[in-house]
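Q: pasted the sequence and its predicted model underneath.
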Amino acid sequence: MIRKILHKPQALLGLAMMLIVFFVVAFAPFIAPHDPSELNVAHALSAPDSEYPLGTDEMGRCVFSRLLYGARSSMSIALPSLIILALVSTVVATVCAYLGGVLDRIFDVVSNIFMAFPPFLVAITLVGLFESKVFSIILSIVIAMWVWNARVVRTYVLREKQKPYVITCRMSGCSELRIIFRHIIPNVLPHLLVIFSTGLSSIIIMISGYAFLGLGLEAGTAEWGAMFVNAKQLIFSQPQLLVYPGLCILFTAGGFNLFGEALRDIYAPREG
């Protein structure tokens, strides 16, 4: 797979964009010239200069520093959400699809109920139930999106369980759990990487949507969605404050989407 990625420009571009985002997340404290929460009202809405590379916002805070730390805030929610989402949807869908019978029928009924409601509506309903904003946002994303991923995982597992090697494992006396976790999941994992790499961009956009609706992190937190919402009040006088976080969201979502779509193209021949 690595060889195919290295020979696919789309995958390399997406991977490079992802690495840039992860680099910013890891080294934001060393790159940022200022504390993202530092107020300097005397320099409010200043133009870019050597001290403030992208100028300041309405509170005199360094826009460049807030964008760097905003990557941390967004990814600190998006990555845990994706990991939990991947584990829940993969394990539940694989076990239900492989064992079949009543368990699979229950899964089908439950998933149909969840799919009757738009994910964003479910998330909005759940996000205010807990004191911790981060925990409530992560939980709401997982509950809202798990079924959509699980249905796709189920399709791959149903196809995989019919293959000869699974029948051979049963005949050799392997337990059902061993077949699921040692054979089924590792063989469908490459296809799942495609689903979850593209899904991360959806999570990032959803987090930004929370802030737009007033359901995001605490006020003052350096987060792209919150910056975007605050800047909309200055759209005519300081439109750049709206553009900067929007470009960051677009860049990050685009990188993961490009890489995910490239993986899908690599594995498409195997799906035929």
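A: Happy to help now that I have it. Numbering: from 1, shown residues only.

Q: please count neighbours and contacts with C-alpha atoms only from this point.
A: Will do.

Q: what about Val102, distance to Val109?
A: Using Cα to Cα, to the nearest Å, Val102 is found at 11 Å from Val109.

Q: then this one, side by side with the first:
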Amino acid sequence: MNKSRWRNLKHELLDNKFGLAALAILFVFVVAAVLAFLAPHDPNQIIVQDRLKPPSGSHYFGTDDYGRDYFSRALYGGRISLAVGFLAMIIATGFGTAVGAISGYFGGKVDSLIMRVVDILMSVPPFLVMLILSVYLKPGIQNVIIIIGLLTWMNIARIVRAETLSVKEREYVLYAKVSGQSTFRMITMHVIPSVLSTIIVAATINIASAILMESSLSFLGLGIQQPNSSWGSMLNNAQGYISEAPYLALFPGLFILLTVLSFNVLGDIFRVAFEPKVNQR
């Protein structure tokens, strides 16, 4: 990518207090998830006599209905929620980039056929498909990642395809094509690097969508299964104790809100920084 775009991104981040706050929040969450093994309590240890204790010095976020330390479960739940978001994003971005680049590069009937298939897939509500697939597939983090990844690539494909239609007409791409380079090399060495900034923006927003989808599935009991936890599954377990122990819903709900909001803020900053009109300043 053009180095000026990275300079623009640096300026946008430094000039945007919300962007810096979003970056700090995500940094804290990622570090906390990585260092979850340092949690003061075993997240799966059941102590019945400690059930539904409010936040205190010994249990920072209180305990759940099984007496498990809620702070430790939130740390490990964050690890799963963030992992699902990042890994599902990698699947969706990789698949969507490949489909979009091929469609835009070849154009004509190939482009028309691929885009009609994408239109059909986008017309089907992805959450409905997730519910159906989750019923037939064994619940687990691997299947959740695959399902979300394979149901969120269409928007990325459309974005990459639109950029590729423009990039393939540029002089350096036409010169490379005339020089006899293979189609694979043309796409991987010239087209995709030229649209990488757009891919990064789409991937950033896709992470937020993946985390929300996982949270929704887990909230409905179709995602992460016990004894493991994610922020969505913690919200699901908190349903029956809203009046008795509201903190059970407060903490995971707040973490999901902050994470999704932070990724959306950063995605918007990336978009502004990588816009051509910004680069011309």
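A: Arrived safely. Just so it is clear, the model here is predicted, and its values are computed rather than measured.

Q: just tell me the aligned range of stretch 164-174 of the second structure in the first structure.
A: The aligned range for stretch 164-174 of the second structure in the first structure is 157-167, by TM-score structural alignment.

Q: mind listing what's buried along that stretch?
A: 157-158, 160-161, 166 (16 or more other Cα atoms under 10 Å).

Q: and which of those is nearest Pro269 of the first structure?
A: Nearest to Pro269 of the first structure, judged by Cα to Cα, of those is Glu160 at 15.7 Å.

Q: show me the contacts for the residue nearest to the closest one when sequence neighbours are not counted.
A: Computed as Cα to Cα, 6 or more residues apart in numbering, the closest residue to Glu160 of the first structure that is not its neighbour in sequence is Ile184, at 6.8 Å. Residues in contact with Ile184 of the first structure (Cα atoms under 8 Å, 6 or more residues apart in numbering) are 94, 157, 160-161.

Q: quick revisit: show me the buried residues of stretch 157-167 of the first structure that map onto helices.
A: 157-158, 160, 166 (DSSP state H).

Q: with respect to Phe27 of the first structure, which of those is nearest?
A: Once Cα to Cα is applied, the member of these that ends up nearest Phe27 of the first structure is Val157, at 39.5 Å.

Q: so who does Ser161 of the first structure touch?
A: In this structure residue 161 of the first structure is Lys, not Ser. 98, 184.

Q: and of the ones in helices among the buried residues of stretch 157-167 of the first structure, the nearest to Leu129 of the first structure?
A: Val157 (34.4 Å).

Q: I'd say that closest one and Val188 touch.
A: Yes: when contacts are counted by Cα atoms under 8 Å, Val157 of the first structure is listed as touching Val188 (7.1 Å).

Q: from the buried residues of stretch 157-167 of the first structure, which is closest to Ser89 of the first structure?
A: Val157 (12.1 Å).

Q: please, which helix or strand holds the aligned partner of Ile192 of the second structure in the first structure?
A: Mapped onto the first structure by TM-score structural alignment, Ile192 of the second structure lines up with Ile185. Assigned by DSSP states H and E, Ile185 of the first structure belongs to helix 185-212.

Q: report all helices and strands that that helix contacts.
A: If contacts are counted by 3 or more Cα pairs under 8 Å, 6 or more residues apart in numbering; DSSP states H and E, helix 185-212 of the first structure sits against helix 63-99, helix 133-160, helix 224-231, helix 240-271.

Q: residue contacts, the most centrally placed residue in the second structure?
A: Centroid check for the second structure by Cα atoms, centre = their mean gives Ile207 as the closest residue, at 1.3 Å. Going by Cα under 8 Å, 6+ apart, Ile207 of the second structure touches 85-86, 88-89, 263.
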